[in-house]
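In: 3D model of this:
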Amino acid sequence: MLPTTERALLRRLAGEQAESRAPSLIAAVVRGDQVLWSEARGRVDGERPTVDTQYRIGSITKSFVAVLVMRLRDEGRLDLNDPLDKHVPGTSLGHLTIAQLLSHTGGITSESPGAWWERAEGADWAALSNSLSAGALRHRAGARFHYSNVGYGVLGEVVARLRGMGWYDALRAEVLEPLGMHRTTPQPVAPHALGWAVHPYADVLLGEPTPDSGAMAPAGQLWSTVTDLARWTRLLAGDTGEVLHPDTVAEMREPAHVDDGDAWTAGYGLGLQAFRDSGRRLSGHGGSMPGFLASVVTDPRTTTGALTLANSTIGVAVMTLAMDLLKLVDEHEPALPDEWLPMADPDPALLALTGPWFWGPMPYALHLLPDGWLNLRPANGTGRASRFRPEPDGTWTGLDGYYAGETLRVHRNPDGTPNHLDLATFIFARTPYDPAAPIPGGVDDQGWRGGVR
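Out: Below is the predicted model of the structure:
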């Protein structure tokens, strides 16, 4: 990066570390498959931390668990609308769906009953399940966003039941090893930072405990490094390394609920936090455990991401810092658009579908994308737009926008030329209300005419 960019990033990092009195703070900026910048302030064992120094990442663990659940969904082992009882019967939460657990909309209490779980040795699943009486529900399911660490303890058990192994064993085999994330572990492995509490009125430290959280571990157990989280940031931006399909990650990023009303700036998807900042749609997750704070945030549009790790219980604005680092990079060295290249060997039958189509009197344009995908969008740029993925039966499935999940069918004339599109019962014709297309309700036989009669 340019020296001026690096200086601006370092200045922001150094200011945060000094003002928040962080024992150590390390950050990095990622774009595409490269770590563009990384710097650290403070000390770990008397030395500056490095990209290989482990920190506890707290609730970022939830995103890893969510990826395991979505892999099970993509394999057909579960449906997001399945009630918990289908996979883990016998709990007081059995009516809640997998999607509600992933998105914190099940109405479950935020913390597990009993001792302060972040600072106490965790019990096994049987003990956690037995502690979840009917009183564990604080809100009507689906009514609102209510962050629940308990919900991810439950999802960890879902993974364990369906995989026949512990959630971390599944994570290591299915995600960490394929991505080369060898320094993401449930317990610290040297070199690692110690967790500290900073006295509010004096520059002194108090060591924090780091117990094993037992059945609650899927909510915040993991330790990781800058190097490993840089790879994780790439996955969240869409470079999934075949661990998940990029469309599944995009689905996870979409907010299922928002925190702050109509002009939302923060929400939650399926295991990922969603943010709007300075006109950008960002995604990632923050984390905190006694002695540690962490954040990962990415802009999928530019594949630029930032991550921050600190060993302090409170006070370090790690998510704000990450967003500010992104903003500085965008201002100083904005990402270049992908280079345009012509499509190789387009299918003539698909080329014949492109161009104008009309939903009633409204003009749309159908564009051909690589791999036989289609993009249908209003000609004036305003309204319902969706991309469509080809299916083996000759139809297309909507991926986003109003028509997400809906089926697009092409109906042809006897000579094979396209006659009309049928999209979730809406008819798109080559001309406005084309009388040659089967328009429901028919087409006025007087046709288009001037004036009102």
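In: from here on, contacts and neighbour counts on C-alpha atoms
Out: Will do.
In: residues in contact with residue 216?
Out: Contacts for residue 216 (C-alpha atoms under 8 Å, 6 or more residues apart in numbering) come out as 117, 122, 149-150, 152-153.
In: I'd like the next helix or strand past the helix ranked longest in the chain.
Out: Longest helix in the chain, counting residues (DSSP state H): helix 3-20. Remark: after helix 3-20, the chain's next helix or strand is strand 24-31, criterion DSSP states H and E.
In: please give the structure of this sequence too, so both can be compared:
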Amino acid sequence: MLPSTRRALLHRVAVGQARGRTPSLVGAVVRDGRLVWSGSRSMIEGHAPDTDTQYRIGSLTKTFVAVLVMRLRDEGLLALTDPVGRQLPELGAEAGALTVGQLLAHTSGLASETPGPWWERTPGELRPELADVLGSDPVKHPAGSRHHYSNPGFALLGALVERLRGVPWGEALRTEVLDPLGMRRTTLLPQAPAAGGFAVHPWADVMTPEAVQETGRMAPAGQLWSTAADLARWAAFLASGHEGVLAPATVEEMRRPAAPPEATDPDGGYGLGVQLTRRGGRSLAGHTGSMPGFLAALWVSVEDGVGALALANCTSGPAVGAVAADLLAITADAEPGFPRPWRPADPVDPALLDLAGPWYWGTSGFALRVRSGSELQLAPLAGQGRGSRFHVEHDGTWTGREGYFAGETLRAVRRPDGTLSHLDLGSFVFTRAPYDPSAPVPGGFPGWSDR
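Out: Model prediction:
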């Protein structure tokens, strides 16, 4: 990394620590799956924390719980459409009818918080049962009607993991996720060296220590502690997956929007346990987190191959989400990654080459290109219109991966003599010539020569 980039990154951390009035702030940048920069500032000169210092990461914990749930889904032990009450019958009819996917995406309609007292500042022993985190009136909105962030929803997901695995969710996390990724400094309770959490007076330069609570049933919503070095590994995982933990395709699924943004935050959104945002024209995925005495944020830009994180040990003050996003942008803008060299694809099926080239839906022109040997890409010639990428299925058709045609089937229709007639994409007929009179609707046009 260039010296000028390093200075800009450290300057952003320094500004965040000073203006945010936090005892310390750690920042780190990940590029192409590895930690490439870290820096920190502290109120005590010469005692700045390093990448092995633990901070409480709050709701970043939810991304870890979501991975455990998606592992269960990929193993066939549950479906995202399953009502959570199928495994947790003690929830009762109303809460039990909410689906696993709705809980992951915060579209279940569950309350944002538990009944009082506030779970973040009180011992978990006050809420020994799941009913204690829900209360008598837990559902605030019709399920699926809107995005409504719910901490108790992730308490239910943690309990779901425990029910299906037969071990505490933290034990499952250690065995199935943290150890395979080499994240040995991510724990349920702090292990030295760990930063102390503080509340800083809003109107005076005075601070006081915050107590650390073990949150019991609510732990899946925000219990974890971690380090910049470990979270760098987590950023790499959220960008690319890990075959020993969760397949890249499943991690990509988690990053896809599953909940609409709120009107008050049009650039926001939520996937499956993953927070989404747009900043400076970039699509970012990750999560922010807060617990008394601590703030955390982690973002990845898959397109740039860059991730960044920020950790602070104060209850409020620095906008760590903005700090992490700025660290990412500084890196990506100052030192943009090199694209992979173009190389010819592996031997391509001649039948696929027969499909490549221009096609017309009515009078609208499209180009169909063969990518990566067996993937197809449909794009409008004039830059306007619906396009998509398609992956091949076992029956010789293709399924859309994005946009309007996501999930739709593309198939090549041939004449009795085997020659290519047209493409059928969810009843949209694409022909080699505009309004080909020999094709089905929207072909059948009498012909341009008659005009």
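In: any idea how far the longest helix of the first structure is from the chain center?
Out: In terms of C-alpha atoms, centre = their mean, to the nearest Å, the centre of helix 3-20 of the first structure is set 27 Å apart from its chain centre.
In: show me where the stretch 351-453 of the first structure has its strands.
Out: Counting by DSSP state E, counting those that start in this stretch, one finds strands in the stretch 351-453 of the first structure at the ranges 355-359, 362-368, 374-378, 386-390, 396-398, 407-412, 418-423, 426-429.
In: whereabouts in the second structure does the third one align?
Out: Mapped onto the second structure with TM-score structural alignment as the criterion, strand 374-378 of the first structure occupies residues 376-380.
In: the matching stretch against the first structure, how far on average?
Out: Comparison of stretch 376-380 of the second structure with the first structure after fitting gives an average deviation of 1.6 Å (mean C-alpha distance after the TM-score superposition for the first structure).
In: contact partners of that stretch?
Out: 364-371, 385-391.
In: ok, residue 370 of the first structure touching residue 342?
Out: No: using C-alpha atoms under 8 Å, residue 370 of the first structure makes no contact with residue 342, being 9.8 Å away.
In: looking at the two, which is more packed in?
Out: The neighbour comparison of residue 370 of the first structure against residue 342 (other C-alpha atoms under 10 Å) goes to residue 370, with 11 against 7.
In: for that one, which non-adjacent residue is closest in space?
Out: Computed as C-alpha to C-alpha, 6 or more residues apart in numbering, the closest residue to residue 370 of the first structure that is not its neighbour in sequence is residue 343, at 6.8 Å.
In: could you say which helix or strand holds that neighbour?
Out: Short version, using DSSP H and E: residue 343 of the first structure is in no helix or strand.
In: before we move on, back to that, buried subset of the contacts of stretch 376-380 of the second structure?
Out: Buried members of the contacts of stretch 376-380 of the second structure, counted by 16 or more other C-alpha atoms under 10 Å: 365-370, 387-391.
In: for these, which one is nearest residue 241 of the second structure?
Out: Nearest to residue 241 of the second structure, judged by C-alpha to C-alpha, of these is residue 391 at 19.3 Å.
In: what lines up with that closest one in the first structure?
Out: Residue 391 of the second structure maps onto residue 389 in the first structure, by TM-score structural alignment.
In: nearest to residue 302 of the second structure among the buried ones among the contacts of stretch 376-380 of the second structure?
Out: Of all these, residue 389 has the smallest distance to residue 302 of the second structure: 17.1 Å, by C-alpha to C-alpha.
In: the corresponding residue of the first structure for residue 96 of the second structure: what secondary structure?
Out: Correspondence of residue 96 of the second structure to the first structure, assessed by TM-score structural alignment: residue 94. Three-state assignment for residue 94 of the first structure (DSSP: H, G, I helix; E, B strand; the rest coil): coil.
In: now do residue 132 of the second structure
Out: Residue 132 of the second structure carries the three-state label helix when classified by three-state DSSP.
In: return the residues in contact with it.
Out: Neighbouring residues of residue 132 of the second structure by C-alpha under 8 Å, 6+ apart: 114-115.
In: how much space between it and residue 70 of the second structure?
Out: To residue 70 of the second structure, residue 132 of the second structure is 26 Å away according to C-alpha to C-alpha, to the nearest Å.
In: before we move on, what about residue 368 of the second structure?
Out: In this structure, residue 368 of the second structure and residue 70 of the second structure are 34 Å apart, going by C-alpha to C-alpha.
In: and if you look at residue 380 of the second structure?
Out: Computed as C-alpha to C-alpha, the residue 380 of the second structure to residue 70 of the second structure distance reads 35 Å.
In: who has more neighbours, these two?
Out: Neighbours were counted for residue 380 of the second structure and for residue 70 using other C-alpha under 10 Å; residue 70 has more, 26 against 19.
In: give me every residue that touches the more buried one.
Out: 246, 250.
In: and the one 3 residues further on, by the same measure?
Out: Residues in contact with residue 73 of the second structure (C-alpha under 8 Å, 6+ apart) are 79-80.
In: tell me the SS of it?
Out: helix.
In: the match of residue 391 of the second structure reaches residue 372, doesn't it?
Out: Yes: with contact defined as C-alpha under 8 Å, residue 389 of the first structure and residue 372 form a contacting pair (7.4 Å).
In: and the contacts of stretch 376-380 of the second structure, which two are furthest apart?
Out: Taking C-alpha to C-alpha, the two most distant members of these are 364 and 391; they sit 23.2 Å apart.
In: residue 159 of the second structure maps to what in the first structure?
Out: Using TM-score structural alignment to pair residues, one finds that residue 159 of the second structure aligns to residue 157 in the first structure.
In: ok, now which ones touch its match?
Out: By C-alpha under 8 Å, 6+ apart, the contact list for residue 157 of the first structure reads 88, 125, 166-167, 215.
In: for residue 166 of the first structure, same thing?
Out: Going by C-alpha under 8 Å, 6+ apart, residue 166 of the first structure touches 157, 159-160.
In: mind running it again at 7 Å?
Out: residue 160 (C-alpha atoms under 7 Å, 6 or more residues apart in numbering).
In: what lines up with it in the second structure?
Out: Using TM-score structural alignment, residue 166 of the first structure pairs with residue 168 in the second structure.
In: which one is residue 227 of the first structure nearest to, not counting chain neighbours?
Out: Residue 227 of the first structure sits nearest to residue 51 (C-alpha to C-alpha, 6+ apart), 5.5 Å away.
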